[in-house]
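Enquirer: When you get a sec, could you give me coordinates for this:
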Amino acid sequence: MESAITQVSLLENYRSVRAQTQFLCDPLEIEDFVVQPVVDVSPLKWHLGHTTWFFETFVLKPNVDNYKEFNPKYPLLFNSYYISAGDRWTRENRGQLTRPTVKEVFEYRSYVNQQMEAFLQQDVSDEVENVVVLGLNHEQQHQELFLYDIKRILGDNPLHPVYRKDGKASENKVIQTEWLEVQEGTYDVGFEGEGFHFDNEEGRHKVFLHAYQIASGLVTNGEYLEFMRDGGYANHMLWLAEAWDWVNENNINAPRYWSQADGGDWWNYTLHGFEKVNMNDPLCHISYYEAEAFARWKGCRLPTEQEWEIACNTFSSPRSKEMNFVEERNFRTVRTEDYDFLGNVWEWTSSPYVSYPYYNPPAGALGEYNGKFMVNQMVLRGGSFATPRNHIRTTYRNFFHPHLRWMFSGIRLAKHI
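Expert: Modelled structure (predicted):
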């Protein structure tokens, strides 16, 4: 059994994570919670219901005698992809549901919070604590998705509504990018030690890396604009075949949220409203297709996820105060004095999302958390300005389909020596 001190800490962590979700909701109007413009974006009220359903389904129902569900029909609505946990409402139809209302979803959240508060006042087993901690990290993932979706919902509105007015202004900071060198050798990658981690980080193993160089900073808006002005989106030789089809079928000619009127300055929608693009800020909202084409145009390449991890462990300090995480409340990319391996934007790698050696997903529904998605997706590393600082690790493996770019994604270059 766990000590009372540990249980108090677990309860405090629960309160903190749930309060952060509420903080993200505070600037919104009720209409913002119900929109689903595309299949990749879930209505904001669904995120609130889904993260609440997780604790009700995997913590309270199995461990509280005679637990009474808030609404027995809610699991159908708020289950995402856990086939083992029951039937699910289809993802593309989440925006059709005007009921439950936003008010009712918040009542559901409050009810489960009360039940969790009471449950976490007592000692719980290591196994149950692990599920609670997984649920907290799961909610932190949805907090970041929540911000992606807020920006997608507001970003195409011609009124360019402001999400937050309290963020810091973008600075015109210029930092010279250099090449960091990593020597040839055999390295260990993957999670090792104590503390929370997702199952897809497991299977620590050795990899051989040829000597390589990796950029000391992220690609900036100004650097990417040079690619655009040089006809990057029109040069088929820079693009993978599937990527070239995507560019032409979707009329892609700039990063997501960028726009230009009559050949003038480039502007972009930010969580602070519609602003002129700051050319010194790290680039954001780039697909893998665009990242790969830009790297090819520069005569470089994207790093593998193993190269990224070793470089991050070699050159980045996890205690650096320069890192741009959600706690900084910038809600945008900013240039920092550090190498930006952690925070700011998720960095595309050239690695497909596949399992590590010795990977063994847990049994039951929670085993569906990561492993079932190990196909047709690419790995991103490092976190973003929407990631909680205590949520990221150098071994953290994010993954998205290569055409997506509504998330906070950017580019770091690498090259052979």
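Enquirer: hey, let's count contacts and neighbours off CA atoms from now on
Expert: Fine.
Enquirer: Would you map the helices across this protein?
Expert: 4-25, 44-55, 61-63, 74-78, 102-119, 126-155, 221-229, 241-249, 288-297, 305-315 (DSSP state H).
Enquirer: for the first one, packing partners?
Expert: The one in question is helix 4-25. In terms of contacts (3 or more Cα pairs under 8 Å, 6 or more residues apart in numbering; DSSP states H and E), helix 4-25 is packed against helix 126-155.
Enquirer: The helix it packs on: which residues count as buried?
Expert: Neighbour-count burial for helix 126-155 flags 128-129, 131-155 (criterion: 16 or more other Cα atoms under 10 Å).
Enquirer: Just want the angle from that helix to helix 4-25.
Expert: Angle, helix 126-155 to helix 4-25, by axes from the mean of the first three to the mean of the last three Cα atoms, to 10 degrees: 10 degrees.
Enquirer: name the helices or strands packed onto helix 126-155?
Expert: helix 4-25, helix 44-55, strand 266-270.
Enquirer: residues in contact with the shortest one?
Expert: With Cα atoms under 8 Å, 6 or more residues apart in numbering as the contact definition, strand 266-270 has outside contacts at 151, 155, 160, 257, 258, 259, 260, 274, 275, 276, 277, 332.
Enquirer: Show the contacting residues for the residue nearest the centre of the chain.
Expert: Nearest to the geometric centre of the chain sits residue 144, at 5.4 Å (Cα atoms, centre = their mean). Neighbouring residues of residue 144 by Cα under 8 Å, 6+ apart: 386, 387.
Enquirer: Roughly how far does it sit from residue 385?
Expert: From residue 144 across to residue 385, the span is 9 Å (Cα to Cα, to the nearest Å).
Enquirer: I'd like the structure of this one too, to check against the first:
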Amino acid sequence: MTQSDLTQSDVTRPDVTRSRPGTGPAEPGESPEQLRERVAALLGRSRERSTRLTDLDDGELQAQHSPLMSPLVWDLAHIGSQEELWLVRDVGGREPLRPEIDGLYDAFQHSRSSRVELPLLTPAEARRYVGEVRDKALDVLHRSPMRGRPLERDGFAFGMIVAHEQQHDETMLATHQLRSGARVLDAPAPPRPAAPVDAAAEVPVPAGPFEMGTSAEPWALDNERPAHTVDLAAFVIDAYPVTNGRYTAFVDDGGYDDRRWWTDTGWAHRIAEDLSAPRFWSRDTDGTWWRRRFGAVEPVPADEPVVHVTFHEAQAFARWAGKRLPTEAEWEKAARFDPVTGRSRRFPWGDDEPTAAHANLGQRHLQPAPVGAYPGGASALGVHQMLGDVWEWCDSGWHPYPGFRMFPYPEYSEVFFGGDYAVLRGGSFGTDPSAVRATFRNWDHPIRRQIFSGFRLARDAGPDI
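Expert: Okay, here's the model as predicted:
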């Protein structure tokens, strides 16, 4: 994980006094004492989630549930390894605990499919290791001035490690979805909208400049920086992510068999992988669609955002619907731009950190919420559910912003620029509030659909916008 030199230019916020530590990213202007309290709470919450996700027998932890994913025990020890490297050794200047295992848990040295063959720590050894690392990291936290060099300034290194653990927790959640056998995770159903909504509703976005990215968010990563002005033509964007009901119409209309809707690359992948519906869907003899979700089989709910689709599937649906996917800049403008003030918000709903009333985040629920379930999370333009529920594919490649500066290491962002990746924005129901914001950028290969990926549609505006 990562980030670059911190300045205070794109958002001005008053000092905030709290009776409890925040649950989201660091707030600009927090004191060192507030930051330490926030970081300690976030580290604890991350570890509680990691523990829940690895509360399985040794065989389940050491198995490779899919060649796309690491064994869960690798993810657990990797979390500890990164925490040791950055907080214990670098920030704290302490002696290494287990230097002999560094290479085993270096993601660039071993592919996910090969990690099951490595001499990994046993589950008991991994739990003991991450516990020892955490004890030392907390001691480093209490001694850190939260000032000075960029890695420590505003608690950046600690925020980076919080986000890293939560990102691997989401990866482990995806592994749980891929594993066979009975359900081992549970959570309450998400909220439902107070009244039905038009799932195909659109929102016009006016032409003009807006500020994209950030130069002020304390824990923003290097690929989110710096803030810069982007001038866009007017466009129209869907108020909600595309639902299962809308997507089912595409499937039932023969969308997977109609070459017209697919790019050459997308069609080749569809044929090679024999795609015929979103991953984990199956159709009964009476035509009813079912899905497998964390070990349970249930009817596909029509009003939830579709999930587990590739970029190619999203693009084919968009063509079938007579629209397109939004670009990354269009997505961010729809999420952040306030037409009244002309400024870009930290989050779609404003500058306050996420709560359960704003978005479906943090694995509180194990599925996307029905569209319209979070009216309090709408953007200033009236676009809903842009954070949480499903990662949204954008029709943009993975590139740096103008003025990009790598920090603190190239393997977080820089080495991936220019590949065949497509951008995803917004987070999913499995993304923690501490690991996402309206400027946060994600990317993956366009063929991936084990991730919690969906999309919304856009189109060019007519002369009336």
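Enquirer: rewinding a little: and the two most separated of the contacts of strand 266-270 of the first structure?
Expert: Maximum pairwise distance in the contacts of strand 266-270 of the first structure, criterion Cα to Cα, is 20.0 Å, between 260 and 332.
Enquirer: quick one: which of the two has more around it?
Expert: residue 332 (25 against 12; other Cα atoms under 10 Å).
Enquirer: tally of neighbours for the residue mapped onto residue 296 of the first structure from the second structure?
Expert: Per TM-score structural alignment, the equivalent position to residue 296 of the first structure in the second structure is residue 319. For residue 319 of the second structure, the neighbour count with other Cα under 10 Å is 18.
Enquirer: Verify the stated contact: residue 319 of the second structure with residue 261.
Expert: Yes. Contact criterion Cα atoms under 8 Å: residue 319 of the second structure and residue 261 qualify, at 5.5 Å.
Enquirer: Next up, the contacts around residue 165 of the first structure.
Expert: Here residue 165 of the first structure is in contact with residue 272 (Cα under 8 Å, 6+ apart).
Enquirer: corresponding residue for it in the second structure?
Expert: Aligning on TM-score structural alignment places residue 165 of the first structure opposite residue 186 in the second structure.
Enquirer: again with residue 235 of the first structure
Expert: So, by TM-score structural alignment, residue 235 of the first structure is matched to residue 258.
Enquirer: need the strands for the second structure, in chain order.
Expert: Secondary structure of the second structure (DSSP state E): strands at 202-205, 208-212, 228-232, 235-238, 281-283, 289-293, 296-299, 391-397, 422-425, 442-444, 453-454, 458-460.
Enquirer: For residue 73 of the second structure, which of the ones you listed is the nearest?
Expert: strand 289-293 (22.0 Å).
Enquirer: So which bit of the first structure is that closest one matched to?
Expert: Counting by TM-score structural alignment, strand 289-293 of the second structure corresponds to residues 266-270.
Enquirer: what about that stretch, how far off from the second structure?
Expert: On superposition with the second structure, the mean distance recorded for stretch 266-270 of the first structure (mean Cα distance after the TM-score superposition for the first structure) is 0.9 Å.
Enquirer: again, but for stretch 108-119 of the first structure
Expert: Stretch 108-119 of the first structure sits 1.5 Å off on average (mean Cα distance after the TM-score superposition for the first structure).
Enquirer: Other residues contacting that stretch?
Expert: Contacts for stretch 108-119 of the first structure (Cα under 8 Å, 6+ apart): 11, 48, 49, 52, 55, 56, 60, 64, 70.
Enquirer: Next up, the contacts around the aligned partner of the second one in the second structure.
Expert: It stands for residue 48 of the first structure. In the second structure, the residue paired with residue 48 of the first structure is residue 76, using TM-score structural alignment. Residues in contact with residue 76 of the second structure (Cα under 8 Å, 6+ apart) are 50, 54, 126, 127, 130.
Enquirer: now with 7 Å?
Expert: By Cα atoms under 7 Å, 6 or more residues apart in numbering, the contact set of residue 76 of the second structure is residue 126.
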